[in-house]
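**Q** quick one: sequence and predicted model below, then my questions.
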Amino acid sequence: MSTTLTDARVVTPGGVHEGWLTVEDGRLTHIGRGRAPGAGESLGGRHVVPGFVDIHTHGGAGASFPSGDQEQARRAADFQARHGTTTIMASLVTASIADLSRATAALAELCDDGLLAGVHLEGPYIAPSRRGAHDPGLLRHPSPGELSGLLRAGRGHVRMVTVAPELPGGLETVRAAVSEGVIAALGHSDATYDQAREGIEAGCTVATHLYNALPPLHHRDPGPVAALLEDPRVTVELINDGVHAHPAMLRLAVSAAGASRAVLVTDAMAAAGMGDGTYRLGSMDVDVTGGTATLVDGGAIAGSTLTMDTAFRRAVQDVGLTLEQATEMASHTPARILGIDSFTGSITVGHQADLVVLNDDLTVHRVMRRGAWLPAA
């Protein structure tokens, strides 16, 4: 089946141009400039960007990936897809090793089906002093042997693990992850600048939600944020919801790292798309008021209620990034991190037809995943 989308402002790796594109059997087969050579479905001059790739999210629509429940995972992925996230990696939070193994094994089956792009273990190998919304009673020192068991449960689908490298066993666990082809992310850490550098040298190539759950920048004690921003091997996650970081700090990160080393993530929890109330994030109770999620006990920020379309829109309208920068950060850079940029993450001939059609105000008009239009959000 062939579909031609006409009268579009297409955001490609080469820039933005007025034109058209053709979808056949779920893939992009033609991308043209100007008027389409034949009839097609008009997009009314709207922007078309590649489907968003979220490498850090815990759920949405009242459903949670950390639950390990496949039906909840399907519901969360479907919700986020209707907001433009056509590729999603499921993030777990700190739990017992037995519960993490169970959840990882269950989600791995959804990776087999192509619903998920992988599993991210955000805990339990994180610093108690920077635990955020993770259960302090379940935190553990990093262990290469223990991690190996979790990777076996995931059958190759665990794609990323967050580690505080300053903890006993931290550097060894980073090296063990990288040796298995797993992305090592530095996060929820109290590392000094030098300890962060050691983590990077050991193999950390991603910063889990930069700024959050890390010591702040200081001119005499730069800490891990400076180490992560200045190293060309590291890509930094940014939660652009107006709560986790001020727009000026996002501009600073993009100025230092560039759109090729910065990714927009949601860190969304089950409350995304829902009203105010009390929800669960792993074993922790979370209160959501005015769209902001905080722990009932202690008040720490507990993930977000963000969706990628909102993160993208804020990047342009509030942070002041260009459409091309926001597209790179929401789609191409995270696809490259996951090693899937050969078939998604940009509007390129031969790629999957993963597309987000945006209105003039950058709200979502329609979403196409693998050549099929999704129901409206």
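**A** Structure received.

**Q** okay, CA-based contacts and neighbour counts for the rest of this
**A** Fine.

**Q** next, the buried residues of stretch 99-110.
**A** Neighbour-count burial for stretch 99-110, counted by 16 or more other Cα atoms under 10 Å, picks out 100-110.

**Q** narrow the residues you listed to those in helices?
**A** Secondary structure defined by DSSP state H assigns 100-110 of the buried residues of stretch 99-110 to helices.

**Q** using TSV, lay out the buried residues of stretch 99-110 together with distance to Leu264.
**A** As requested, those are exported to TSV (distance: Cα to Cα, whole Å):
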residue	distance to Leu264
Leu100	25
Ser101	28
Arg102	29
Ala103	25
Thr104	24
Ala105	27
Ala106	26
Leu107	23
Ala108	24
Glu109	26
Leu110	23
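
**Q** which one of those residues is nearest Leu295?
**A** Sorting these by distance to Leu295 puts Leu100 at the head of the list, at 21.0 Å, by Cα to Cα.

**Q** so who does that closest one touch?
**A** The contact partners of Leu100, by Cα atoms under 8 Å, 6 or more residues apart in numbering, come to 92, 94, 150.

**Q** kindly report the same for Ser342.
**A** By Cα under 8 Å, 6+ apart, the residues touching Ser342 are His351.

**Q** over to Ser331?
**A** Going by Cα under 8 Å, 6+ apart, Ser331 touches 50-53, 345-346.

**Q** next, the one to line up against it:
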Amino acid sequence: MATHLLQPDCLVLHDRLVVGAAVEVEDGVVTGVRDAAGDGARRLAGTLLPGFVDLQVNGAGGRSVPEATREALDHIAEAIARTGTSGFLPTLITAPWDQLMQQAGAVAEWIENYRGRGAQPLGIHLEGPFLVNPGAHDAAAMVDPTPERIDQMLTTCRGRLRLVTLAPSRRGAAEAVARLRSAGVSVALGHGVGSAGVVECVAAGATVATHLFNAMGPCSHRDPGMALALLDRPEVSCSLILDGYHLNPTIARQVLRSLGAARAVLISDSVAAAGMPEGTYRLGDKPVVLRGGAVRTEEGTLAGSALTMFAAADQLLQLWPEAGPWTVHRVAAHNPARLIGARGFGSIEVGARAQFNLLGADGSWEVVAG
């Protein structure tokens, strides 16, 4: 196929912003970055960033990942691609073990046969069942990460498991982290209470905190709890749900400044309600209600979000005025891709997928396919 050029007003590369440069694209892949475009380039009014990478997608557009059908998963991938996501981890939450393994196997099969529709699945995120603090999860289905369960999980996912969230205080948590890391799976800490086990699990290889502060119990000036214990670890990146409900704006602002562009990670934690009108949807086996922008269980507990990655980026820029497009690229694309080893995603460079997001001068977003 013929090579074509995209020339934005400003281009965001992994280490700098460049004015006047052009991206060379062939057959959906970046083949070069030129200092000057020359004739025939497609002009783009705005700043060009790589497509975003979302580590936690439970659903979108009225469909849910636990449905685990090709139709549902294709629909979700297409829905999130329209709002800036080029790569993602379909995420399964806590369920009875056999049911969860059945879902995981079906999602793994879908990934193996991905047909190129919408955002590309980069692997599976299992958020549970090795949790302590349920949040909106099924507390009755939470279990310890025994070696047998870890091995079955790895076998069932057939090399497609990329991220597991577990509570550091669960019996055998540090050993499970080490086993998963040896199998090439990234590990996040979340859904716990208190700081017990954090040091041991980080030493064993855990590198992420899942939706910092949410489902992590309290903290105070005398007890850092789980959230501040993780925030204090420089080797741990922290994912954040910036929907205006999961984190108070003042807390979110201080956390972002503490983490900086190197450690912050934006996620949607979107559920089926994302992109849909107010009403009742499902998260796993539970009904959840979207009202006033927040998604909650019938008991009032926050249950994922209706957030898109474009909206999360907007929230970041509002909360953190000193941030700009380069910071957005780090926390919404580069950092999440790095944490799961997703080659070809997270930056504009040779060999990367030619799926971009354009930030206009008026603050609007647009998906740009190469």
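**A** Looks like it came in fine. Keep in mind that what you see is a predicted model, and the values were worked out from it rather than measured.

**Q** what's the closest of the ones in helices among the buried residues of stretch 99-110 of structure 1 to Pro13 of structure 1?
**A** Leu110 (30.2 Å).

**Q** number of residues surrounding the nearest residue to that closest one once chain neighbours are set aside?
**A** Leaving aside its chain neighbours, Leu110 of structure 1 sits nearest to Leu116 (5.9 Å; criterion: Cα to Cα, 6 or more residues apart in numbering). Neighbours of Leu116 of structure 1 under the rule other Cα atoms under 10 Å: 21.

**Q** what does Leu116 of structure 1 correspond to in structure 2?
**A** With TM-score structural alignment as the criterion, Leu116 of structure 1 lines up with Pro121 in structure 2.

**Q** can I assume its match is in contact with Thr91?
**A** No: applying Cα atoms under 8 Å as the test, Pro121 of structure 2 and Thr91 come out as separate, 10.3 Å apart.

**Q** in structure 2, which residue is closest to the centre?
**A** Leu55 (2.1 Å; Cα atoms, centre = their mean).

**Q** structure 1: which residue goes with His186 of structure 2?
**A** No, residue 186 of structure 2 isn't His; it's Ser. Alignment note (TM-score structural alignment): Ser186 of structure 2 maps to Ile183 of structure 1.

**Q** please apply the same query to Leu283 of structure 2.
**A** Match for Leu283 of structure 2 (TM-score structural alignment): Leu281.

**Q** ok, that match to Ile347 of structure 1 distance?
**A** Separation of Leu281 of structure 1 from Ile347 of structure 1 (Cα to Cα, to the nearest Å) stands at 35 Å.

**Q** tell me which residue of structure 2 is furthest from the middle?
**A** Asp39 (38.0 Å).

**Q** is that one in a helix, a strand, or coil?
**A** For Asp39 of structure 2, the assignment made with DSSP: H, G, I helix; E, B strand; the rest coil gives coil.

**Q** ok so, going back, who are the contact partners of the match of Leu283 of structure 2?
**A** Leu281 of structure 1 makes contacts with 64, 66, 93, 133, 269-270, 302, as judged by Cα under 8 Å, 6+ apart.

**Q** hang on, the earlier thing: count the neighbours of the match of Ser186 of structure 2 for me.
**A** Close neighbours of Ile183 of structure 1, defined as other Cα under 10 Å, add up to 22.

**Q** which residues touch it?
**A** Counting by Cα under 8 Å, 6+ apart, Ile183 of structure 1 makes contact with 159-161, 177, 204-206.
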